[in-house]
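Participant: Return atomic coordinates for the entry below.
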Amino acid sequence: MFISPAFAQAAAGGDTQSTLMSMLPLVLMFGVLYFVMIRPQMRKQKEHKAMIEALAKGDEVVTAGGLLGKVSKIGDSHIGVEIATGVEVQLQRSAVVQVLPKGSLK
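Facilitator: From the prediction side, this is the model:
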């Protein structure tokens, strides 16, 4: 009634190429986001998991809280870390941030 038949016909047909071109920036942004943020984070998580699984008794470690110590006990989900002579704390394996080279602690 208020819309002429020519306008209604043009709106119904649509332009496939313009629709694809309007989606292109969104797809490109997702691709950049994946390669800049998601992929490096997944690689870092995989490396951390491998490091935690490879922990052995006698390794010198740094914890998330900043404690430096030597691994004295190993369990499934917890480890014992000796931070001073006769002082041992129990930590979750995931709290280990870094394994230091042998002889770092003196």
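Participant: drop to CA atoms for contacts and neighbour counts, all remaining ones
Facilitator: OK.
Participant: ok, G65 - contacts?
Facilitator: Counting by Cα atoms under 8 Å, 6 or more residues apart in numbering, G65 makes contact with A95.
Participant: separation between it and E47?
Facilitator: 20 Å (Cα to Cα, to the nearest Å).
Participant: Which residue would you name as the spatial centre of the chain?
Facilitator: Nearest to the mean C-alpha position of the chain, by Cα atoms, centre = their mean, lies Q41 at 3.6 Å.
Participant: before we go on, could you also do this sequence so I can check it against the first one:
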Amino acid sequence: MIVVLFAVMYFLMIRPQRKQQQKRRDQLSKIKEGDQVITIGRLHGVVDEINEAEKTVTLDCDGIYLVFDLSAIASVKQPAVAAPAANNDTTTTANDDHKDDAASSKGDQDATEDSDTKDETKSEDK
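Facilitator: Modelled structure (predicted):
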């Protein structure tokens, strides 16, 4: 019975934790200069230098160079994927739609101003 309990505990607690630790070690070992990273303090920067001997990393944060322990890196940002060139036509169409919306809202505004003027004229006639 106790053996079964330890086996369940191993598969539910210890094994997932080891997998997570291995994934983190792999992530830290793959960091290279030029990667955008986020520290555990949520500071965003670009890796400028990695010192394997001291296990430190130098980050460029908008021209300010800061040295962190390698373990202070929380995550590596994934580079943004460039949009395909075929999507440029849809962008233009979306902008045209906004122009139509702006024109219709201007027309609505003019109609509101006209109704206000009519109301003022009616009140003056009375």
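Participant: before we move on, back to that, is the equivalent of the residue nearest to the centre of structure 1 over in structure 2 in a helix, a strand, or coil?
Facilitator: Aligning on TM-score structural alignment places Q41 of structure 1 opposite Q17 in structure 2. Under DSSP: H, G, I helix; E, B strand; the rest coil, Q17 of structure 2 falls in the helix class.
Participant: Over to L55 of structure 1?
Facilitator: Per three-state DSSP, L55 of structure 1 ends up coil.
Participant: could you show me where the strands are in structure 1, in order?
Facilitator: Remark: strands assigned in structure 1 by DSSP state E are 60-63, 68-74, 78-84, 87-92, 96-100.
Participant: Dump the ones you listed to JSON lines, plus distance to A8 of structure 1.
Facilitator: Shown next, in JSON lines, are those (distance: least, Cα to Cα, whole Å):
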{"stretch": "strand 60-63", "distance to A8 of structure 1": "67"}
{"stretch": "strand 68-74", "distance to A8 of structure 1": "73"}
{"stretch": "strand 78-84", "distance to A8 of structure 1": "69"}
{"stretch": "strand 87-92", "distance to A8 of structure 1": "66"}
{"stretch": "strand 96-100", "distance to A8 of structure 1": "63"}
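Participant: Tell me which of the ones you listed sits nearest to L26 of structure 1.
Facilitator: strand 96-100 (36.1 Å; Cα to Cα).
Participant: Contacts for the closest one, please.
Facilitator: Residues contacting strand 96-100 of structure 1 (Cα under 8 Å, 6+ apart): H48, M51, I52, D59, E60, V61, V62, T63, A64.
Participant: what about 6 Å?
Facilitator: For strand 96-100 of structure 1, the external contacting residues (Cα atoms under 6 Å, 6 or more residues apart in numbering) are E60, V61, V62, T63, A64.
Participant: Okay then, goodbye and thanks.
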